[in-house]
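K.L.:
pasting the structure only:
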């Protein structure tokens, strides 16, 4: 189900400030791959670090899975290899079931809201429990009462003598994202439930997972109004678009190219070829036509791709935002595994500084992973979280 139909706009209760952008401030991995009982704080810019095997990539993977569920996707889409998400050595229950648990906290106009999810991965992928809480009150609770059914039993906070409304929700979806279809919003209690649910969905949906693949970025690509894909393989197409749409940001990108690429760089250009494709070039300020990006090293290509991501926005990146909600209520979160991969120390420091600047402005939030945290230590506005194996 597409969650575009589920979220109609941010709701606030009397006395609440309505301008704050919802943001995930904590990622919880209660039992996920190598993680047990982990509570990872997230600021405007957070970088995970640690030795190989400490769980940097799996933490980002869990965040992306929550984002997919918040957007209305099913469990199979969010966890394509669900059995591998079960912690090693986890014992099955009496019915032979094994699973994992993840969650997050989202701050925003409705105050801190906690979402916790328990998933059965073996023998069948499905939700076995979900809990949405705020201000010490449980707003939604689901449980798998009958293993033979595809639905879970759900109870959400409401008004009246009973205090809760009961029903069934699909066992392969995030119940929080479905609440706007089931809660009328006529009473203050119902509005509280909707405000909390919609805050979580807004924070989770606006995510762009980025992992530039240099070997896919070297060839010319078809020109068009496309948006930057996860692997940044259509970098030249997007540069062709952004160069004419926003001269100020393009100039900032050219400045980043000068700081992070070898030689004297004066501009980033796009050349239209006879076959209708385009290729990007680094202008060197002399009579030469420029250096095609295809000739650059992997580090320079990753650096340029990540700089482009940081300097653009939802209209340029391939991200599924909530069209019905004003941009002032939304915050784009970039997930960047291997943020410093292939980069030399100077490139890594330059990119961290650029990211910190953009995050401080409130344009984006960034959650990434680095192998060498020295590029970020001491940078204002950057939180470095050390993960232990």
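P.N.:
Now that the structure is in, tell me what you want to look at. The structure presented is a predicted model; accordingly, all values stated were derived computationally and were not measured. Numbers count the residues shown, from 1 in each chain.
K.L.:
from here on, just use CA atoms for contacts and neighbour counts.
P.N.:
OK.
K.L.:
is it true that residue 37 touches residue 29?
P.N.:
Yes. Residue 37 lies in contact with residue 29 (Cα atoms under 8 Å); the separation is 6.0 Å.
K.L.:
of the two, who's got more company?
P.N.:
Using other Cα atoms under 10 Å as the criterion, residue 37 and residue 29 rank with residue 29 on top: 25 against 12.
K.L.:
just the element for that one, please.
P.N.:
In this assignment (DSSP states H and E), residue 29 forms part of strand 23-32.
K.L.:
could you check how far that strand is from the centre of its chain?
P.N.:
Computed by Cα atoms, centre = their mean, to the nearest Å, the separation of strand 23-32 from the middle of its chain amounts to 13 Å.
K.L.:
and the gap between the nearest residue to residue 295 once chain neighbours are set aside and residue 127?
P.N.:
The shortest distance from residue 295 to any residue other than its chain neighbours is 7.3 Å, reached at residue 218 (Cα to Cα, 6 or more residues apart in numbering). From residue 218 across to residue 127, the span is 42 Å (Cα to Cα, to the nearest Å).
K.L.:
same thing with residue 45?
P.N.:
Residue 45 is 31 Å from residue 127, where distance means Cα to Cα.
K.L.:
and if you look at residue 219?
P.N.:
43 Å.
K.L.:
just want to know which of these two has more residues nearby.
P.N.:
Set side by side, residue 219 and residue 127 show unequal neighbour counts under other Cα under 10 Å, the larger going to residue 127 at 26 against 18.
K.L.:
all strands of the stretch 51-200 of the chain, in order?
P.N.:
98-107, 113-122, 126-134, 137-143, 151-157, 164-170 (DSSP state E, counting those that start in this stretch).
K.L.:
so can I have CSV of those strands showing distance to residue 51?
P.N.:
As requested, the strands of the stretch 51-200 of the chain are exported to CSV (distance: least, Cα to Cα, whole Å):
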stretch, distance to residue 51
strand 98-107, 22
strand 113-122, 28
strand 126-134, 32
strand 137-143, 37
strand 151-157, 39
strand 164-170, 39
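K.L.:
who's sitting farthest from the centroid in the chain?
P.N.:
When distances to the mean C-alpha position of the chain are computed (Cα atoms, centre = their mean), the maximum falls on residue 287, with 42.6 Å.
K.L.:
tell me which helix or strand that one sits in.
P.N.:
Residue 287 is located outside every helix and strand, with elements delineated by DSSP H and E.
K.L.:
who are the packing partners of the strand holding residue 29?
P.N.:
Strand 23-32 makes packing contacts with strand 35-41, helix 56-70, strand 98-107, helix 188-205 when contacts are defined by 3 or more Cα pairs under 8 Å, 6 or more residues apart in numbering; DSSP states H and E.
K.L.:
second structure for comparison follows:
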């Protein structure tokens, strides 16, 4: 049974893109000269992932610095940076492949005034399940119609327009008919796929610091707390830790005996630092390791361990077997050899 996975991204009006369609495979490589828009495409999928969490649009894209998790920092450029020059709207969409078929989401976000959903639709294999209608801009409401296969016909109700409509459906649709249950099932598949998106852009300068030891450490998108995550893996799952060690050993330019941790305590706080044990060549801490080794360690940790150790707000109510992680790897080959990149 296929897990819900994003298989197409539509950038109708987003940053530098106009009417672009990007098909996604199990491995999709974006390449081209600097400034062509590779990062913008990754940002588009990250925006959809953030909106799927159900927070206000502005908060989702500008960040909530007083919170932890994927919304703690803004998407690149924030809300205003997502709007194409000379426009006052963002138009995005995606298609998710699921066991029920292909689920298509399209949305228009207006930014002339408070950010709001001006149009949103959800369909399954070409059949419209949810669509929006008339707006009440002053009260920030929009009429929503969703599929219902009873004699009553489709159901209409006003929704807050400051939040993605699809993210609100699980709390608004009763599921009392087969049609409504189909709406909820398609909604769950779409939100599951989008919430399992993890943007990863390791920043070696931030990865070199000592990290506070935390048995529940979750890797941030910049991998600044990589040492805490390595410490967690070493204590929690020897099998995954062993796989990570073998991947790092295969990528190392010198024989590597182990991936260990240095520890120190200050003010009652235990801190850790990842250490590459190079045998007779000595031990190299993350604070002295090369950019390439640190970036490779971060990418390998994500690809080999999965969403459980990532700073994601996943659909925890959905079994692991029905979820599929999507990694947005920024500058995957930066600082790495061809062989190291190929191994990832």
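P.N.:
Now that the structure is in, tell me what you want to look at. On a predicted model such as this, the values are computed, not experimentally measured, just so you know.
K.L.:
superposed, what's their TM-score?
P.N.:
Once superposed, the chains reach a TM-score of 0.89 (TM-score structural alignment, normalised by the length of the second structure), with 325 aligned residues with a Cα RMSD of 1.8 Å.
K.L.:
what stretch of the second structure does the strand holding residue 29 of the first structure fall on?
P.N.:
Strand 23-32 of the first structure corresponds to residues 5-14 in the second structure, going by TM-score structural alignment.
K.L.:
what is the mean deviation of the matching stretch from its aligned residues in the first structure?
P.N.:
Compared with the first structure after the fit, stretch 5-14 of the second structure shows a mean deviation of 0.7 Å (mean Cα distance after the TM-score superposition for the first structure).
K.L.:
can you list contacts of that stretch?
P.N.:
The list of residues contacting stretch 5-14 of the second structure from outside it, by Cα atoms under 8 Å, 6 or more residues apart in numbering, reads 17-25, 41, 44-45, 82-84, 89-98, 193-194, 324, 326.
K.L.:
now the residues you listed: which count as buried?
P.N.:
Buried subset of these (neighbour count, 16 or more other Cα atoms under 10 Å): 17, 41, 44-45, 82-84, 89-98, 193-194, 324, 326.
K.L.:
tell me the counterpart residues of stretch 135-142 of the first structure in the second structure, please.
P.N.:
Going by TM-score structural alignment, stretch 135-142 of the first structure sits over residues 125-132 in the second structure.
K.L.:
stretch 205-212 of the first structure now?
P.N.:
Equivalent residues of stretch 205-212 of the first structure are located at 195-202 in the second structure, counting by TM-score structural alignment.
K.L.:
so who does the residue nearest the centre of the first structure touch?
P.N.:
The centre of the first structure sits closest to residue 207, judged by Cα atoms, centre = their mean, with a distance of 3.1 Å. Residues in contact with residue 207 of the first structure (Cα under 8 Å, 6+ apart) are 64, 67, 319-320, 332-335.
K.L.:
for it, give its distance to residue 256 of the first structure.
P.N.:
The value you get for residue 207 of the first structure to residue 256 of the first structure, if Cα to Cα is used, is 24 Å.
K.L.:
which parts of the stretch 251-389 of the first structure are helices?
P.N.:
Under the criterion DSSP state H, counting those that start in this stretch, helices of the stretch 251-389 of the first structure are mapped to 298-311, 345-361.
K.L.:
can you list these in JSON lines and add mean neighbour count and distance to residue 131 of the first structure?
P.N.:
JSON lines is the format used below for the helices of the stretch 251-389 of the first structure (neighbours: other Cα atoms under 10 Å; distance: least, Cα to Cα, whole Å):
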{"stretch": "helix 298-311", "mean neighbour count": "22", "distance to residue 131 of the first structure": "34"}
{"stretch": "helix 345-361", "mean neighbour count": "19", "distance to residue 131 of the first structure": "30"}
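K.L.:
quick one: which of the ones you listed is nearest residue 19 of the first structure?
P.N.:
Of all the helices of the stretch 251-389 of the first structure, it is helix 345-361 that lies closest to residue 19 of the first structure, at 15.6 Å by Cα to Cα.
K.L.:
isn't residue 194 of the first structure right up against residue 183?
P.N.:
Yes. Applying Cα under 8 Å, one finds residue 194 of the first structure in contact with residue 183, separated by 7.2 Å.
K.L.:
so which of the two has more stuff around it?
P.N.:
Applying other Cα under 10 Å to residue 194 of the first structure and residue 183 shows that residue 194 carries more neighbours, namely 27 against 17.
K.L.:
leaving aside the residues adjacent along the chain, what's closest to the more buried one?
P.N.:
Residue nearest to residue 194 of the first structure in three dimensions, not counting chain neighbours: residue 180, with 6.3 Å by Cα to Cα, 6+ apart.
K.L.:
per the alignment, the one you found corresponds to what in the second structure?
P.N.:
Using TM-score structural alignment as the criterion, residue 180 of the first structure maps onto residue 170 of the second structure.
K.L.:
ok, now how distant is its match from residue 96 of the second structure?
P.N.:
For residue 170 of the second structure, the distance to residue 96 of the second structure under the criterion Cα to Cα works out to 18 Å.
K.L.:
ok, residue 33 of the second structure next?
P.N.:
Looking at residue 33 of the second structure against residue 96 of the second structure, where the rule is Cα to Cα, the gap reads 29 Å.
K.L.:
now do residue 283 of the second structure
P.N.:
If you measure residue 283 of the second structure against residue 96 of the second structure using Cα to Cα, the figure is 46 Å.
K.L.:
same check on residue 120 of the second structure?
P.N.:
The separation that residue 120 of the second structure has from residue 96 of the second structure, given Cα to Cα, amounts to 16 Å.
K.L.:
nearest to residue 212 of the first structure, out of the strands of the stretch 51-200 of the first structure?
P.N.:
Closest among the strands of the stretch 51-200 of the first structure, once you apply Cα to Cα, is strand 98-107, at 26.5 Å.
K.L.:
quick one: list the elements packing against that closest one.
P.N.:
Applying 3+ Cα pairs under 8 Å, 6+ apart, one finds that strand 98-107 of the first structure contacts strand 23-32, strand 113-122, helix 188-205.
K.L.:
ok, now with 10 Å
P.N.:
strand 23-32, strand 35-41, helix 56-70, strand 113-122, strand 126-134, helix 188-205 (3 or more Cα pairs under 10 Å, 6 or more residues apart in numbering; DSSP states H and E).
K.L.:
out of those, deepest packed?
P.N.:
By mean neighbour count, with neighbours taken as mean count of other Cα atoms under 10 Å, helix 188-205 ranks first of those at a mean of 25.
K.L.:
residue 107 of the second structure corresponds to which position in the first structure?
P.N.:
Using TM-score structural alignment, the partner of residue 107 of the second structure in the first structure is residue 117.
K.L.:
report the contact partners of its match.
P.N.:
Contacts for residue 117 of the first structure were tallied using Cα atoms under 10 Å, 6 or more residues apart in numbering; they are 28-30, 66, 100-104, 127-132, 141-142, 174-175.
K.L.:
cool, thanks, signing off.
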